[in-house]
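>>> pasting the structure only:
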């Protein structure tokens, strides 16, 4: 994994979910579930796979870089001049799973993108929680 440049910023969102890692993994890797809480997509959990996330404001071009089932998922995230990396880390806990999302690569001149991600990711986590609550 490459280190972010020293002048870049990172958005980190962490939350405890009362669900096992396997259930979160499904919501993070199955396209119809990703569409419920994040965006429409053509995701496949395979390293090297290129996919798009589609929203009303535009498209995010992505490529899967790391897939460790039920543990780690990482992909590039390129949109609106931002080239970043999103990494999901799932850690089993007594009550379920600790989920950490880290988006790295916000340059000093990308304050708007950084603020948007800082605002948006917690909302996506709320949607993820709702999706998980509906899953068997």
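Received it, and whenever you're ready, just let me know what you need. Please read these numbers as outputs of a predicted model, since none were measured by experiment. Numbering: from 1, shown residues only.
>>> okay, CA-based contacts and neighbour counts for the rest of this
Fine.
>>> Contacts for the one helix or strand residue 73 maps to next, please.
Secondary structure from DSSP states H and E places residue 73 in strand 72-79. Outside strand 72-79, the residues that touch it by Cα atoms under 8 Å, 6 or more residues apart in numbering are 58-67, 83-90.
>>> got the buried residues for it?
By neighbour count on 16 or more other Cα atoms under 10 Å, the buried set for strand 72-79 is 72-78.
>>> Return the member of those residues nearest to residue 102.
Proximity of the buried residues of strand 72-79 to residue 102 (Cα to Cα) peaks at residue 74, which lies at 9.3 Å.
>>> What distance do you get for the closest residue to residue 128 other than its chain neighbours to residue 49?
Spatially, and ignoring its direct neighbours in sequence, residue 128 is nearest to residue 37 (5.1 Å; Cα to Cα, 6 or more residues apart in numbering). Counting by Cα to Cα, to the nearest Å, the gap from residue 37 to residue 49 is 21 Å.
>>> Tabulate the buried residues of strand 72-79 (a markdown table), appending distance to residue 54.
Below are the buried residues of strand 72-79 laid out as a markdown table (distance: Cα to Cα, whole Å):
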| residue | distance to residue 54 |
| --- | --- |
| 72 | 23 |
| 73 | 19 |
| 74 | 18 |
| 75 | 15 |
| 76 | 15 |
| 77 | 12 |
| 78 | 12 |
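>>> and the comparison structure, right after this:
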């Protein structure tokens, strides 16, 4: 794993389509695992790389994710047309097993985060299921990729790439990587 993920992508940094309507991504992060768990579950830490939203530490609890992608990096980069300043999504926690597994609903699908210690590092695996079509596979693949690159930078004490510039670049790359 590169210390500066946005400048040197490796093949393993990209989302893989592992089943119909399902993508998986992995990242190595500086540990310990409890620290990375906090980046998944603490709203203030999560809003630095993905979306805010207070969640109760229990299965079957509802919460709302609030994205403000233009606030993730400074500068934010050039926001593509069709994106607003804020997006909200209601979710429900389906798995809460600290500090190793977290899953919650995501629209018509679900997302699972798995954390595995790897020496002083932590392997984060994100699996997103129930993606409706190829266009959403492209958008979600690029989105998770850029959000995870931002997490790697934040957890490593580095400045992340401008969010929208990275997402736009990755969206074009995923157009070629995910077959029609």
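Nice, thanks for sending it over. None of these values were measured; they are calculated from a predicted model.
>>> which ones are touching the spatially closest residue to residue 55 of the first structure that is not a sequence neighbour?
Using Cα to Cα, 6+ apart and skipping residues adjacent in sequence, the residue nearest residue 55 of the first structure is residue 39, 5.9 Å away. Contacts here follow Cα under 8 Å, 6+ apart; on that basis residue 39 of the first structure touches 53-55.
>>> most neighbours, which of those?
residue 53 (21 neighbours; other Cα atoms under 10 Å).
>>> which residues of the second structure fall in strands?
Taking DSSP state E as the test, the strands found in the second structure are 16-19, 22-30, 62-67, 87-97, 101-106, 109-118, 121-129.
>>> residue contacts, the residue most central in space within the first structure?
Here the mean C-alpha position of the first structure is nearest to the C-alpha of residue 86 (Cα atoms, centre = their mean), at a distance of 5.3 Å. Residues counted as contacts of residue 86 of the first structure (Cα under 8 Å, 6+ apart) are 74-77, 101-104.
>>> measure it to residue 45 of the first structure for me?
14 Å.
>>> swap in residue 101 of the first structure?
Distance from residue 101 of the first structure to residue 45 of the first structure, by Cα to Cα: 17 Å.
>>> Can you check which part of the first structure stretch 141-152 of the second structure sits on?
Mapping stretch 141-152 of the second structure onto the first structure (TM-score structural alignment) gives residues 118-129.
>>> Next: stretch 36-43 of the second structure.
Under the criterion TM-score structural alignment, stretch 36-43 of the second structure matches residues 24-31.
>>> Can you tell me, leaving aside adjacent residues, what's nearest to the counterpart of residue 50 of the first structure in the second structure?
Alignment note: residue 50 of the first structure maps to residue 62 in the second structure; criterion TM-score structural alignment. Counting by Cα to Cα, 6+ apart, residue 92 is the residue found nearest to residue 62 of the second structure once chain neighbours are left out, at 4.3 Å.
>>> again with residue 98 of the second structure
Per Cα to Cα, 6+ apart, closest to residue 98 of the second structure is residue 37, 7.3 Å.
>>> The one you found: what's it in contact with?
98-100, 115.
>>> how much space between residue 100 of the second structure and residue 37 of the second structure?
7 Å.
>>> got any residues that touch both of those two?
residue 115.
>>> ok, back up a step: are any of the contacts of strand 72-79 of the first structure buried, and if so which?
59-67, 83-90.
>>> hmm, back to that, out of the contacts of residue 86 of the first structure, which is nearest to residue 12 of the first structure?
After measuring these against residue 12 of the first structure - Cα to Cα - the closest member comes out as residue 102, at 4.5 Å.
>>> Quick check: closest non-adjacent residue to the aligned residue in the second structure for that closest one.
Aligned against the second structure by TM-score structural alignment, residue 102 of the first structure finds its counterpart in residue 127. Of all residues not flanking residue 127 of the second structure in the chain, residue 24 sits nearest, at 4.4 Å (Cα to Cα, 6+ apart).
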